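A.B. asks: with the sequence up front, the predicted model follows.
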Amino acid sequence: MMDRPVGVIGAGRVGTALGLALVRAGYELVGVNARSEASRQRAADVLPGTPLRDVPTLAKSAGILLLSVTDDAIGSVAAELADGGLLQPGQIVLHVSGACGLAVLAPATEAGAVPLAVHPAMTFPGLPTDADNLAGLAYAVTTRPHDRPLAEELVRDVGGVPVWIADEDRTLYHAALVLGANNLITLLAAAMEALMAAGVPDPGFVLAPLVRASMENALRHGDQALTGPVRRADVGTIEAHLRALRDRAPHLLPAYLDFGLNTARRSRRAALNEAGRLDEVIALLEARSAEARDDIDR
């Protein structure tokens, strides 16, 4: 694979980081196509010295075309490449979307290209250091069966571990990452906001050990790692939390109710407490959720 030069179309966060990782692994990067000022600046920051090229030039000179564009644009870029007669048989066209599979690359596939969907399971803030985090990651890979060796070689060249995801499972895979990563940030930001409202000057310092331990326990033990007043069915404490949030941080009350309900239902399903006691918690949280919705509607 290393004898195939790489061209990056679109200077998205994941694609530029992966492009840099490929260069470090020994691949030749022949250019980047970046249309917006923001993407040109990202290319300059992450891939300094890499020439900016138009799409036809990249397509002619690259054996691997890495599409680092928005999910909605992948299909149109693939069609542009195919309709323009810019692809060669056996040329690899690869996108880095977590949610999309091979269908968006259908025009390129029909033109004889090899379609790959390769998504590193990591967050990318768009920094030059993003590529440093790519080794050792799981990469969600979707390919045609006979193309697996190509994808596996590419992933292992950058130090990754391929995890094979069926085309039809790709969206569910990505939804799982949103639940576990994006929503976690929202939850922690809300927790820090509540701590600041309680007069804690450095909420990150307070939360960090607790969150890290909870995350490690959850990854090892799943629902069995649950602790706290919902699992204990401590109705009095939950009622006190709801009053405090309603009085001091009412905009955070819906999140507490929603997560509390999910926790209570998972605790009941996993038999972490007596079903009757957890049913009492569920009934309380459902009633308060209905009241909160009515308040919003009014």
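C.D. replies: That came in fine, so what should we check first?
A.B. asks: going forward, measure contacts and count neighbours with C-alpha atoms only.
C.D. replies: Fine.
A.B. asks: next, count neighbours for A191.
C.D. replies: A191 is flanked by 18 other residues according to other C-alpha atoms under 10 Å.
A.B. asks: what about it, distance to V200?
C.D. replies: Applying C-alpha to C-alpha, to the nearest Å, the value for A191 to V200 is 11 Å.
A.B. asks: okay, now the closest residue to D3 other than its chain neighbours: neighbour count?
C.D. replies: Excluding the flanking residues, the one nearest D3 by C-alpha to C-alpha, 6 or more residues apart in numbering is Y27, at 7.2 Å. Neighbourhood size, Y27 [other C-alpha under 10 Å]: 18.
A.B. asks: could you grab the helix/strand/coil label for Y27?
C.D. replies: Secondary structure, DSSP: H, G, I helix; E, B strand; the rest coil: Y27 is coil.
A.B. asks: residues contacting it?
C.D. replies: Counting by C-alpha atoms under 8 Å, 6 or more residues apart in numbering, Y27 makes contact with M2, D3, R4, P5, V6.
A.B. asks: I figured the last one hits L67, correct?
C.D. replies: No. Counting by C-alpha atoms under 8 Å, no contact exists between V6 and L67, whose distance comes to 10.6 Å.
A.B. asks: use this one as the comparison:
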Amino acid sequence: MTQSQRPGRLGVGIVGAGRVGAVLGSALRSVGHTVVGASGVSEASRDRIEALLPGVPVLEVPEVVRRSQLVLLTVPDDALADLVSGLAALGAWQAGQIVVHTSGRYGTDVLAPAAAGGAIALALHPAMAFTGTSLDLARLEGAAFAVTSAPMVAPIGQALVVELGGEPVVLDESRRGLYHAALAHASNHLVVLLAQAAQALGVAGVEDPGRMLAPLVHASLESALRAADVGDAAQPPSAGDPGAIAALTGPVSRGDVGTVREHLEVLADLAADEDALDVVESYRALSRAATQRALGVGRIDPDQARALLDALNEPAPPEDRS
């Protein structure tokens, strides 16, 4: 029996062939589903369809939905609600049709207009960054997917995730916003933090900041992830849980106020010369958070924490405009 002859194979439509949609469509195709159409307005989207979904027709959104048993909505968060309601106004949704969106922000409430037409609503968010290339297909293996749905259709969502090679993690509708904020805080802000560190190293004369940062950052990340792996998502670690901050090193964890003050001084100089005020403010904000967590687990005492916070809260010296 070929993959396309296996039971439960679906005709899949991709609405929004961006980085996520084209990759997931390709992954579903590889396990025997048929991609019946994809929508893509930009040249980049059409290029992705050609590269990852060769032979799949590029269609208008209503036609993609009309042809599909499984509709994959992979559009920006802010466009999702209007898209779903607009298609409902056209009478596009079909009874028994599976409608999946991949937004981390939303659960299935945003799909209510489709569900009112008899569609099966699923929210499946892959917790990974996409490049929009074939490299992502291998990275799907073992990736966590947040699955939100009505209980009776949850097995459908979980089965789709398993077919994609991922690991389904059931998430309540009311927790989607907090879940997505946590992922964005970790991933997006890590990128900003490393860009700031690389800028400072470059000004310090380091020719290859990435090479210098890599061993340190990889070790810190691995330690932090091990510490964060508490095995019970229902009871995450508190700020006072030693496991939550075990990976913290550096001057804050030692209560070295003098070192922190020197860091603030040199970063202020960097900001004055290199238009890098965001580096100073990030250092202050994250050092305050590190101070509170180090105090909570007893790495520093209240007097050390107070001295650190005093230093971190001191106003920056006025910029010399002469």
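C.D. replies: Okay, I see it. Quick caveat, the model's predicted, so the values are computed rather than measured.
A.B. asks: thinking again about what came up before, ok, the contacts of Y27 of the first structure in the second structure: which stay?
C.D. replies: On the basis of both residues aligned by TM-score structural alignment, their matches' C-alpha atoms under 8 Å, what survives of the contacts of Y27 of the first structure in the second structure is D3, R4, P5, V6.
A.B. asks: which parts of the first structure are strands?
C.D. replies: 6-9, 29-33, 64-67, 92-95, 114-120, 138-142, 161-164 (DSSP state E).
A.B. asks: what would these look like in JSON lines with distance to I282 of the first structure?
C.D. replies: Formatted as JSON lines, these follow (distance: least, C-alpha to C-alpha, whole Å):
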{"stretch": "strand 6-9", "distance to I282 of the first structure": "50"}
{"stretch": "strand 29-33", "distance to I282 of the first structure": "53"}
{"stretch": "strand 64-67", "distance to I282 of the first structure": "46"}
{"stretch": "strand 92-95", "distance to I282 of the first structure": "43"}
{"stretch": "strand 114-120", "distance to I282 of the first structure": "37"}
{"stretch": "strand 138-142", "distance to I282 of the first structure": "36"}
{"stretch": "strand 161-164", "distance to I282 of the first structure": "37"}
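A.B. asks: any idea which of the ones you listed gets closest to A225 of the first structure?
C.D. replies: Distance to A225 of the first structure, taken as C-alpha to C-alpha, is lowest for strand 138-142 among those, at 23.6 Å.
A.B. asks: still on that earlier bit, and which of the contacts of Y27 of the first structure is nearest to L18 of the first structure?
C.D. replies: V6 (10.7 Å).
A.B. asks: tally of neighbours for that closest one?
C.D. replies: V6 of the first structure has 25 nearby residues by other C-alpha under 10 Å.
A.B. asks: ok, now how distant is the one in the second structure that sits across from it in the alignment from R66 of the second structure?
C.D. replies: Here V6 of the first structure is matched to V12 in the second structure, going by TM-score structural alignment. The gap separating V12 of the second structure from R66 of the second structure is 11 Å, by C-alpha to C-alpha.
A.B. asks: show me what I49 of the second structure lines up with in the first structure.
C.D. replies: So, by TM-score structural alignment, I49 of the second structure is matched to A43.
A.B. asks: how about the helices of the stretch 51-200 of the first structure, start to end?
C.D. replies: 55-61, 71-83, 106-110, 148-157, 170-177, 183-197 (DSSP state H, counting those that start in this stretch).
A.B. asks: buried residues in the first one?
C.D. replies: For helix 55-61 of the first structure, burial by neighbour count (16 or more other C-alpha atoms under 10 Å) applies to V55, L58, A59, S61.
A.B. asks: could you do the last one as well?
C.D. replies: Along helix 183-197 of the first structure, these residues count as buried under the neighbour rule (16+ other C-alpha under 10 Å): L187, L188, A190, A191, M192, A194, L195.
A.B. asks: state the distance from the first one to I9 of the first structure.
C.D. replies: To tie it back to what came earlier, the one meant is L187 of the first structure. Plainly put, L187 of the first structure is 34 Å away from I9 of the first structure if you go by C-alpha to C-alpha.
A.B. asks: what does the second one give?
C.D. replies: Distance of L188 of the first structure to I9 of the first structure, computed by C-alpha to C-alpha: 35 Å.
A.B. asks: next one: the fourth one
C.D. replies: Taken as C-alpha to C-alpha, the spacing of A191 of the first structure relative to I9 of the first structure amounts to 39 Å.
A.B. asks: cool, and the last one?
C.D. replies: The spacing between L195 of the first structure and I9 of the first structure, counted by C-alpha to C-alpha, is 44 Å.
A.B. asks: show me the contact partners of stretch 311-319 of the second structure.
C.D. replies: So stretch 311-319 of the second structure is contacted by V257, V260, R261, L264, A268, A272, R284, S287, R288 (C-alpha under 8 Å, 6+ apart).
A.B. asks: work out the gap between that stretch and the centre of the chain.
C.D. replies: Put simply, stretch 311-319 of the second structure sits 33 Å off its chain's centre (C-alpha atoms, centre = their mean, to the nearest Å).
A.B. asks: what about R220 of the first structure, neighbour count?
C.D. replies: 11.
A.B. asks: that one -> the second structure?
C.D. replies: In the second structure, R220 of the first structure lands on R226 (TM-score structural alignment).
A.B. asks: ok, now which ones touch the counterpart of H119 of the first structure in the second structure?
C.D. replies: Superposed on the second structure with TM-score structural alignment, H119 of the first structure falls opposite H125. Counting by C-alpha under 8 Å, 6+ apart, H125 of the second structure touches H101, T102, S103, G104, F145, A146, V147.
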